[in-house]
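> need a structure here:
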Amino acid sequence: YMSTAKIMDEMLPRFGVEVTVVEQSDISAFEEAIRPNTKLIMLETPANPTLVVTDLEAVVRLAKKQEIIVVADNTFASPLNQRPHDVGVDVVLHSATKYLGGHHDITAGVICTSFELAEKIWDTHTSIGSVLSPMDAWLLLRGLRTLPLRMDRINSNALALAEFLEEQPQIEKVYYPGLPSHPQHELAQKQMKGYGAVIAFAVKGDYAATQRFVSALQLSTNAVSLGGVDSLVVHTAAMWEGAMNEEQMKTAGIPANFVRYSVGLEHIEDLKADIRQALKEI
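The predicted structure is shown next:
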């Protein structure tokens, strides 16, 4: 993984691109960060891995006043749970590796935008970009055929599992936009139809205890993808420690006891039972 700091500090300046990072749940932070040369606002909502939700309508209103393009990474929501275009977002991105493919067997991306912007992106893409292979394109089409059915099951499983986790004494905090306890639950209800697969939670323990918990899980695979048929889990601090130092992770809101769990299509009672037995290792 390449940290955001490394991309901003080392890579983008090579292309003459200046970047300002803001707290994406704070609309005033966006307003204060806009400069005379600001051309684009980049969003991700819900955000990885903290599941912070950004007010899409508010950002779009702010950007349109100054003719700034708004780009939203909609991967964590999926196109069925959230439709940023409907509130005026100019460009919507999806990692098709996740929900759209749905079977953990392709690497692909999708850009959804107007014909005018698509032509500009296409011209650059054909010069410096890569092309999806025919086999991967076929696998992506296969995944799209079952997307609505999978999302129904994923949404219901994830909400039920998030509610279950909140009841466990070994769990310190659960972060899921579908829970009333989420700081931006009302905003999520307003702009999302469902809340997706990913649940973030903190166990009551240190780094080592979190590692033991993740290692004890038997039904979910310890892997970094999300949104597929199988449940996947990662110890978030372990996933990012190669790209971010301790202070950067603290700033990003990633404590040592943080877990990111992507809920799949398994039976909900099996998922609960697996987590219940793994919690004994904390």
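> only C-alpha atoms for contact and neighbour calcs from this point on.
Fine.
> just the helices in the stretch 1-150 of the chain please.
When assigned using DSSP state H, counting those that start in this stretch, the helices of the stretch 1-150 of the chain occupy the ranges 4-6, 27-33, 56-64, 115-128, 134-145, 147-166.
> so how far is E163 from the residue of the chain most remote from its centre?
Relative to the centre of the chain, the most outlying C-alpha is that of P36, 29.9 Å out, by C-alpha atoms, centre = their mean. Going from P36 to E163 by C-alpha to C-alpha, to the nearest Å gives 45 Å.
> now swap in Y195 and tell me
13 Å.
> who has more neighbours, these two?
Using other C-alpha atoms under 10 Å as the criterion, Y195 and E163 rank with Y195 on top: 26 against 15.
> Please look at the more buried one and Y175 and confirm they touch.
No. Look at Y195 against Y175 with C-alpha atoms under 8 Å: they stay out of range, at 11.3 Å.
> So what's the residue count around C112?
Count around C112 with other C-alpha under 10 Å applied: 15.
> Is it in contact with V89, as I believe?
No. Between C112 and V89 there is no contact under C-alpha under 8 Å: 10.2 Å.
> Run through the strands of the chain in chain order.
40-44, 69-73, 91-95, 109-112, 171-175, 198-203, 221-222, 232-235, 258-262 (DSSP state E).
> Any chance of those in JSON lines with distance to T54 as columns?
Conversion of those to JSON lines gives the following (distance: least, C-alpha to C-alpha, whole Å):
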{"stretch": "strand 40-44", "distance to T54": "8"}
{"stretch": "strand 69-73", "distance to T54": "10"}
{"stretch": "strand 91-95", "distance to T54": "14"}
{"stretch": "strand 109-112", "distance to T54": "19"}
{"stretch": "strand 171-175", "distance to T54": "15"}
{"stretch": "strand 198-203", "distance to T54": "16"}
{"stretch": "strand 221-222", "distance to T54": "28"}
{"stretch": "strand 232-235", "distance to T54": "24"}
{"stretch": "strand 258-262", "distance to T54": "19"}
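> So which of the ones you listed is the most surrounded?
Comparing the strands of the chain by mean neighbour count (mean count of other C-alpha atoms under 10 Å), strand 258-262 ranks first with a mean of 27.
> Here is the second sequence; please produce its structure so I can put it next to the first one:
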Amino acid sequence: MRNKKRITQLLRSGRPKSGWVNVPPTRASTYVFKTVADWKDTRARRDLERLPSYGARGNDTGHALEDALVELEQGYRCFLFPTGQAAIAATLLAFLKPGDHLLLSDAVYEPVRNFCKHQLAGFGIEYSFYAPDGSDINSQLRPNTRVLYVEAPGTMTYDMVDLPQIAKLVAGRDLVIVADNTWGSGWLYQPLMLGADISVMATTKYVGGHSDVMMGAAVANKRTWQALQKSVVGLGQTTSPDDAFLALRGLRTMPLRLKAHGEGALKVAKWLSTRPEIRHVFFPELESDTNHELWKKYCSGSNGLVSFELQREHSRDAVERMIDALSMFGLGASWGGFESLVIPADLASTRVLSDWSQRGVVVRLHIGLEDSDDLIEDLDQAFKTLHL
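As a prediction, this is how the structure comes out:
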């Protein structure tokens, strides 16, 4: 997509030729062939071509969403999953076998850590972490490293890496670069254009946008899509046509929603930066953020995620009381919907390369589509409980 036409093309990508503006949900499991010859021909070609053959291999609604995401991410083939975590797990299993090594960011999504610990390690697959800014990747690579996992911006602290430089660093090695692109959702950040082989995302978040869809997606380049497809089919990964319909509908308004989320989050982040209770605000659009320059270079905007570290004098109990005092922020997992959310983070128990035990409590906000002045007013009254 050329930048000046991206939003126009997004509104038209994945559109059917039948006349419907959006593909209606195709609720079906069995596809019936006219002849044995047709059935045999489809089975012979379906590993290289996307053909209707059985519900588990997709349907018209899912295919339309896949086409739109391929165009958005500038990839080659897309596969849909019931959750973002399923997309990540199936992708990693497509390229890792016993004796291989996975190198991943220390800012990675916590369920990925758990998958490494509880599943990959049990399969005899090694894993280790590199610094969230990517500065030590070269020294952390091993001869058996087969997957380099990138998450930029990273979970909770929104760390950026120089992905094109990393791609140059590992060029010629027998490995695959997988990027978690849930933060950017293909609109704000395009890892395939920067050197990654596969972009995975939880379309539950900004693609769906209304907190009513569970889904993941992986968009692969031409070099990796066939291996990924084998993993998808072998693990029985599929998704509901109704969810695909909702995600496709949400995709059409995602640029407008992201713009509103980003503008609101920037206003809240600037306000948070003035508060004496706060030691540090994590939001890469702020010029004071250490990730600002890379964000400015590789991202086209911000979303609604803002985290902040409180001064050490504020105990976790006090911070939890402050969170309970909020009336406009729901306490819940996920993000990317229209509503504002809050959760406390525990980086001391997850990060392995840096010591967060002597840092203040970190809180993550998702700034929804409410008026940002109302959200700031709510935060202001909740902060007063820290001084009681």
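> what does the residue farthest from the centre of the first structure align to in the second structure?
Matched to the second structure by TM-score structural alignment, P36 of the first structure sits across from P143.
> try A273 of the first structure
Using TM-score structural alignment, A273 of the first structure lines up with E377 in the second structure.
> and what of K120 of the first structure?
Aligned partner of K120 of the first structure by TM-score structural alignment: A227.
> mind listing what the residue lying closest to that match once chain neighbours are set aside touches?
Excluding its sequence neighbours, the residue lying closest to A227 of the second structure (C-alpha to C-alpha, 6 or more residues apart in numbering) is A94, at 6.0 Å. By C-alpha atoms under 8 Å, 6 or more residues apart in numbering, A94 of the second structure lies in contact with 227-228, 230-231.
> Any chance of a ChimeraX selection covering the buried ones in the residues you listed?
Per 16 or more other C-alpha atoms under 10 Å, the buried members of the contacts of A94 of the second structure correspond to this ChimeraX selection:
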select :228,231
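> right, and out of the contacts of A94 of the second structure, which lies closest to G62 of the second structure?
Each of those was scored against G62 of the second structure by C-alpha to C-alpha, and L228 proved nearest at 17.0 Å.
> From A121 of the second structure, how far off is that closest one?
21 Å.
> Which parts of the stretch 1-150 of the second structure are strands?
77-81, 101-105, 126-130, 145-151 (DSSP state E, counting those that start in this stretch).
> I'd like these written out as CSV, with distance to F383 of the second structure added.
Shown next, in CSV, are the strands of the stretch 1-150 of the second structure (distance: least, C-alpha to C-alpha, whole Å):
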stretch, distance to F383 of the second structure
strand 77-81, 40
strand 101-105, 32
strand 126-130, 35
strand 145-151, 31
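> Go through the ones you listed and name the closest to G368 of the second structure.
Using C-alpha to C-alpha, the nearest of these to G368 of the second structure is strand 145-151, at 22.4 Å.
> Now do the contacts for the counterpart of L159 of the first structure in the second structure.
By TM-score structural alignment, L159 of the first structure lines up with L266 in the second structure. Taking C-alpha under 8 Å, 6+ apart as the contact definition, L266 of the second structure lies against 283, 285-286.
> how about 10 Å then?
260, 272, 283-286, 302-306, 367, 372 (C-alpha atoms under 10 Å, 6 or more residues apart in numbering).
> go on, S156 of the first structure?
194-197, 263, 265, 268.
> Now rank the residues you listed by neighbours and give me the top one.
That'd be G196 among the contacts of S156 of the first structure, by other C-alpha under 10 Å, with 32 neighbours.
> Excluding sequence neighbours, find me the nearest residue to the aligned residue in the first structure for A202 of the second structure.
Aligned against the first structure by TM-score structural alignment, A202 of the second structure finds its counterpart in S95. Residue nearest to S95 of the first structure in three dimensions, not counting chain neighbours: G109, with 4.6 Å by C-alpha to C-alpha, 6+ apart.
> Wait, that neighbour touches Y99, no?
No. Look at G109 of the first structure against Y99 with C-alpha atoms under 10 Å: they stay out of range, at 11.1 Å.
> Which neighbours do these two have in common?
By C-alpha under 10 Å, 6+ apart, the residues touching both G109 of the first structure and Y99 are 75, 140.
> Give me the common contacts of Y195 and E163 of the first structure.
Counting by C-alpha under 10 Å, 6+ apart, the residues touching both Y195 of the first structure and E163 are 176, 178-179.
> Present those residues as JSON lines; the columns should include neighbour count and distance to P134 of the first structure.
Below are the shared contacts of Y195 and E163 of the first structure laid out as JSON lines (neighbours: other C-alpha atoms under 10 Å; distance: C-alpha to C-alpha, whole Å):
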{"residue": "Y176", "neighbour count": "28", "distance to P134 of the first structure": "36"}
{"residue": "G178", "neighbour count": "24", "distance to P134 of the first structure": "37"}
{"residue": "L179", "neighbour count": "20", "distance to P134 of the first structure": "40"}
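> Looking at those residues, which is nearest Y207 of the first structure?
Y176 (21.5 Å).
> Just tell me what that closest one corresponds to in the second structure.
In the second structure, Y176 of the first structure lands on F283 (TM-score structural alignment).
> who's in contact with its match?
With C-alpha under 10 Å, 6+ apart, F283 of the second structure has these contacts: 153, 156-159, 265-266, 269-270, 289-292, 295, 302-308.
> Now do it against G184 of the second structure, distance only.
Using C-alpha to C-alpha, we find F283 of the second structure at a distance of 14 Å from G184 of the second structure.
> Are there residues contacting both of the two? Which ones?
Common neighbours of F283 of the second structure and G184 (C-alpha under 10 Å, 6+ apart) are 153, 302-303.
> wait, which of these is closest to M328 of the second structure?
N303 (18.4 Å).
> In space, what's closest to that closest one - neighbours in sequence excluded?
G262 (4.3 Å).
> With I171 of the first structure instead?
Among residues not flanking I171 of the first structure along the chain, V203 sits closest, at 4.4 Å (C-alpha to C-alpha, 6+ apart).
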